[in-house]
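J.: sequence and predicted structure below; questions after.
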Amino acid sequence: MRQFLITGVITLTLSLLPFAAGAETVAITGGKVMTMGKSGVIENGTVLIEDGKIKQVGKDISVPKNARVVDATGKVVVPGFMSSHTKIGLSEISLTKDSNNHSAKEAPFSAAFDVRYGLNPETVEVANNRAEGLTRAVAAPGGSDRLFAGSGAVVTLSSGLHAVRGPVFAHLDDGGNAGVAWNRMRIILDQVKAYAKNRSDVLEGDGRSGFLLTLEDMEALIPVVRGERKLALALERAADIRQAIALKEEYDLDLVLLDVPEAWKVAGDLAAAEIPVVIDAQADLPYQFTSLGSTLNNAARLEKAGVTFAISGLGETHRAYLVNQWAGLAVAHGLSYEGALKAITVNPAKIFGIADSYGTLEKGMEADVVVWDGDPLEVTSNPEHIFVRGVEYLRVSRKTMLRDRYMKLDPDMPHAYH
């Protein structure tokens, strides 16, 4: 039994390692390359990866002699997918308090909460999601009943869970009273602007009197009121979306809206205001009065109006990788195929500020590349090769290890295992 446990530990350790130690030169040849960029779709194309980045993309590219060749003939090559609202790295088991680091619920601050300090790079959910073609995600705070939940992080699903600071997240929920929530939001933004102009006077005085938030939270929101950091605001009703549009104009905010099942009702206004949204493409039934207008046509109508949007399972951890299936569901209800792929690659990259390095298969971009054995939006398709920042990772996760462990049991193992 001891020998079996030691072997299991070794297997787990090896499974977390990439296919190759460090970046290498790789040529992915012969596939249908969907660049999601200016080059469009390249039939029988080649993607040349070197030093973690894409060196060349196109047809008839000369492959270096030292390159490892991946034959993608008959396959589809796309950027690794991105889920725009997850708890990856922040939650292991949702019902156990000690494995969740996504909430500042019991802390004396909220907006100042930064999820980066609670990220766990050893979580099994990195490999579980990466094995299904997900290479980027937004780790978002949540679980707080306060207006501001804290700062999120844009994470790369590689060994080490590379993270950069993301937007401040807020939830329009004040005891179910939207009017109170919008008033509170405006009061806080006005107080933050005043505090930013007179910080020294405030700190020299009694400090905290008169403010609805702590000074720590006020400091965290200064870049937001200056338009230097994005504010991600979760809401539902069309009426509240209109309030958000007015708020952006009034305070000159860099705003992104989350959830918004009724966004289709005000799609033209969102497009005119240039406010991007992150939607749940599965939302088709109202679960409360604020989402009566939920429809599976939301994505299609947003696309028609010219709204930039991303598709994501809101707050997902264990199933965040299903973004391609949710995008496919949107296609079944009117969204264009190209629009669906954009919603899980280049669009979230633009929304969350990483489009200069991720989201398209173009020269100079970080090599997040996935080779699929079929249509990547089809539920029966699977990724065959997964590259994150130029390093290939085996399609191994805790799920596959458990499968392999119990499919063929050692006859000498204790009876309980049989």
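T.: That came through fine.
J.: for the rest of this, base every contact and every neighbour count on C-alpha atoms.
T.: Will do.
J.: could I get the full set of helices for the stretch 301-418 of the chain?
T.: All helices of the stretch 301-418 of the chain, identified by DSSP state H, counting those that start in this stretch, fall at 323-332, 337-342, 346-351, 398-407.
J.: tell me how many other residues surround V164.
T.: Around V164 sit 13 other residues, with neighbours defined as other C-alpha atoms under 10 Å.
J.: pretty sure it sits in a helix.
T.: No - with DSSP: H, G, I helix; E, B strand; the rest coil as the criterion, V164 is strand rather than part of a helix.
J.: picking up where we left off before, and E204, which of the helices of the stretch 301-418 of the chain is closest to it?
T.: helix 346-351 (38.8 Å; C-alpha to C-alpha).
J.: could you redo the helices of the stretch 301-418 of the chain as JSON lines and give each row mean neighbour count?
T.: Rendered in JSON lines, the data for those read as follows (neighbours: other C-alpha atoms under 10 Å):
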{"stretch": "helix 323-332", "mean neighbour count": "22"}
{"stretch": "helix 337-342", "mean neighbour count": "20"}
{"stretch": "helix 346-351", "mean neighbour count": "24"}
{"stretch": "helix 398-407", "mean neighbour count": "12"}
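J.: ok, second structure coming up, stack it against the first:
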Amino acid sequence: MLFVKNGMIHDAIHPEAFLADILAENGKIRAIGENLAVPDGAEIVNAEGLQVYPGFVEAHGHIGLDGYGIGYEGMDYNEMNDILSPQMRGIDGVKPLDAAFPKAAAAGVTCVCVGPGSANVLGGTFTTIKTAGKRVDDMVVRDNVAMKCAFGENPKRVYRDKKDSSRMTTAALLREILFKAREYMEKKENAGDDISKRPAFDIKLEALIPVLKKEIPLKAHAHAAEDLFTALRIAREFDLKITLEHVTEGHLIVEELAKENVPLAVGPTLTSASKYELRNKSWTTPGLLAAAGCQVSIITDSPVIPQEYLPLCAGLAVQAGMDPFAALQAITINPARHAGIADRVGSLEAGKDADIVITDGCPFQVSTTVKHVFINGKAISPDCSV
């Protein structure tokens, strides 16, 4: 049992912070309020004069799939031999003992949505995990939360000598497999219990059934405006749920994206323009989109930006004009909504996981120190165990 006493609560739901206590039991927040009774035997953390936040959440990254400090041996975020690989599952590539996890947890990043990279038109499914643990199965918040797809330069560059040399090819390949998956799903459903009428098992097409049923979204990597619109066009054609990832040129098409009302994950912005489609990168993007009413998450795309710098990225967006509360939501409740896990994480509310970060100042500022981090109500240790 954990009792955080007399801290300034930033719950990521209400714009104004308030002084209160937090009681957590069995990994969940049980109560938040003033002058709560301290149960016998509770671990008491005196937060007087300190700031209390929900654990920070990453909506899009590859931590644990790209080994820290190693090369090819640790690169498990792309299947490089197959441009269409929806059957890949991010959970199967995560290395929980990777050195990047304790760094993330110590900085207050307590939950991450991780999965395949963007070399392929279809890369596989993302999973959401806590940043503390030794076995990935025990770290999972929810598995198979989205299906990664990619537009733009990456599939063209990786497969230019094989199967993809234009943006039209990328779109056509995605449409083709979606058509096949829809036909496969309909045949399965029409066959009912008659095994003789069922189509031959196809693991790729099976993996796309949750997408076609709108159980999970396409998680669409797209930087350039034209690629964002192509992703939205295909989602409409097949009546799919979709989230847009990176959205580098989002500030150029704010009004159009606001009309679409789909979740947006913006970043990584703390990098150079390493390719043509990043030439319009700007820290103003998340703030302009949020001000227009879009649901915005700020992302590191770790390890492109080290995972522990997620709060710093929010601070740089504030420096560029983003409302501070919108920036807080962009690394807490919005990425939780983006990944479909807002019932568990992303805000300080009774019933949610007791992922709590206590600091001596605003986490957006480099001078701020993280004093305590709790994941599922347990203090993390330097090796990221609980």
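T.: The structure has been received and is ready for your questions. Quantities reported herein were computed from a predicted structural model and do not represent experimental measurements.
J.: returning to that earlier point: and the helices of the stretch 301-418 of structure 1 as TSV, adding distance to G160 of structure 1?
T.: Formatted as TSV, the helices of the stretch 301-418 of structure 1 follow (distance: least, C-alpha to C-alpha, whole Å):
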stretch	distance to G160 of structure 1
helix 323-332	23
helix 337-342	27
helix 346-351	20
helix 398-407	17
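J.: max-length helix in structure 1?
T.: Ranked by residue count, the top helix of structure 1 under DSSP state H comes out as helix 178-197.
J.: which part of structure 2 matches it?
T.: Using TM-score structural alignment, helix 178-197 of structure 1 corresponds to residues 167-186 of structure 2.
J.: can you check stretch 123-133 of structure 1 too?
T.: Mapped onto structure 2 using TM-score structural alignment, stretch 123-133 of structure 1 spans residues 98-108.
J.: returning to what we had before: wait, which of the helices of the stretch 301-418 of structure 1 is closest to T11 of structure 1?
T.: The nearest among the helices of the stretch 301-418 of structure 1, by C-alpha to C-alpha, is helix 398-407 at 8.3 Å.
J.: which stretches of the stretch 201-350 of structure 1 form strands?
T.: With strands called from DSSP state E, counting those that start in this stretch, the stretch 201-350 of structure 1 shows them at 230-235, 254-259, 277-279, 309-311.
J.: for the last one, packing partners?
T.: Under the contact criterion of 3 or more C-alpha pairs under 8 Å, 6 or more residues apart in numbering; DSSP states H and E, the helices and strands touching strand 309-311 of structure 1 comprise strand 81-86, strand 277-279, helix 298-305, helix 323-332, helix 346-351.
J.: residues in contact with the longest one?
T.: Going back to what we said before, that points to helix 323-332 of structure 1. 81-83, 281-282, 296-297, 299-300, 311-313, 337, 340-341, 343-344, 376-379 (C-alpha atoms under 8 Å, 6 or more residues apart in numbering).
J.: just the buried residues out of those residues, in ChimeraX syntax.
T.: The buried subset of the contacts of helix 323-332 of structure 1, as determined by 16 or more other C-alpha atoms under 10 Å, is captured in ChimeraX by this line:
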select :81,82,83,281,282,296,297,299,300,311,312,313,340,341,343,344,376,377
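J.: how close does the closest residue to I253 of structure 2 other than its chain neighbours get to N261 of structure 2?
T.: Leaving aside its sequence neighbours, I253 of structure 2 sits nearest to A225 (C-alpha to C-alpha, 6 or more residues apart in numbering; 7.1 Å). Per C-alpha to C-alpha, to the nearest Å, A225 of structure 2 is found 16 Å from N261 of structure 2.
J.: more neighbours: these two, which one.
T.: A225 (18 against 12).
J.: hang on, G30 of structure 1 in a helix?
T.: No - counting by three-state DSSP, one finds G30 of structure 1 to be strand, located in no helix.
J.: please say which position in structure 2 it maps to.
T.: Match for G30 of structure 1 (TM-score structural alignment): N6.
J.: ok, its match touching I44?
T.: No - in this structure, N6 of structure 2 is not within contact of I44 by C-alpha atoms under 8 Å, at 10.6 Å.
J.: A222 of structure 2 pairs with which position in structure 1?
T.: Using TM-score structural alignment, A222 of structure 2 pairs with L235 in structure 1.
J.: my bad, H246 of structure 2
T.: Match for H246 of structure 2 (TM-score structural alignment): D259.
J.: state the number of residues packed around its match.
T.: So D259 of structure 1, with other C-alpha under 10 Å, has 23 neighbours.
J.: about what we covered before: N6 and I44 of structure 2: who's more crowded?
T.: Neighbour comparison, N6 of structure 2 and I44: the larger count goes to N6, with 23 against 14 (by other C-alpha under 10 Å).
J.: what residues are up against the more buried one?
T.: N6 of structure 2 neighbours (C-alpha under 8 Å, 6+ apart): 19-21, 34-35, 46-48.
J.: which of these are retained in structure 1?
T.: Among those, the contacts conserved in structure 1 (both residues aligned by TM-score structural alignment, their matches' C-alpha atoms under 8 Å) are 19-21, 46-48.
J.: quick one: buried ones out of those?
T.: 19-21, 47-48.
J.: from S297 of structure 2, how far off is the closest residue in space to V254 of structure 2 that isn't next to it in sequence?
T.: Nearest residue to V254 of structure 2, sequence neighbours excluded (C-alpha to C-alpha, 6+ apart): L289, at 5.9 Å. Separation of L289 of structure 2 from S297 of structure 2 (C-alpha to C-alpha): 10 Å.
J.: so these two - more neighbours on which side?
T.: Neighbour totals were compared for L289 of structure 2 and S297, and S297 leads with 32 against 23 (other C-alpha under 10 Å).
J.: for the more buried one, give its distance to G41 of structure 2.
T.: Counting by C-alpha to C-alpha - S297 of structure 2 and G41 of structure 2 are separated by 38 Å.
J.: so which bits of stretch 187-202 of structure 1 are buried?
T.: Those would be 188-189, 191-193, 195-196, 199, 202, for stretch 187-202 of structure 1 by 16+ other C-alpha under 10 Å.
J.: what's the answer for stretch 86-95 of structure 1, then?
T.: For stretch 86-95 of structure 1, by 16+ other C-alpha under 10 Å, it's 86-92.
J.: repeat that for stretch 8-24 of structure 2.
T.: So for stretch 8-24 of structure 2, counting by 16+ other C-alpha under 10 Å, buried means 8-13, 17-24.
J.: before we move on, back to that, just the closest of the buried ones among the kept ones among the contacts of N6 of structure 2 to A104 of structure 2, please.
T.: A47 (21.8 Å).
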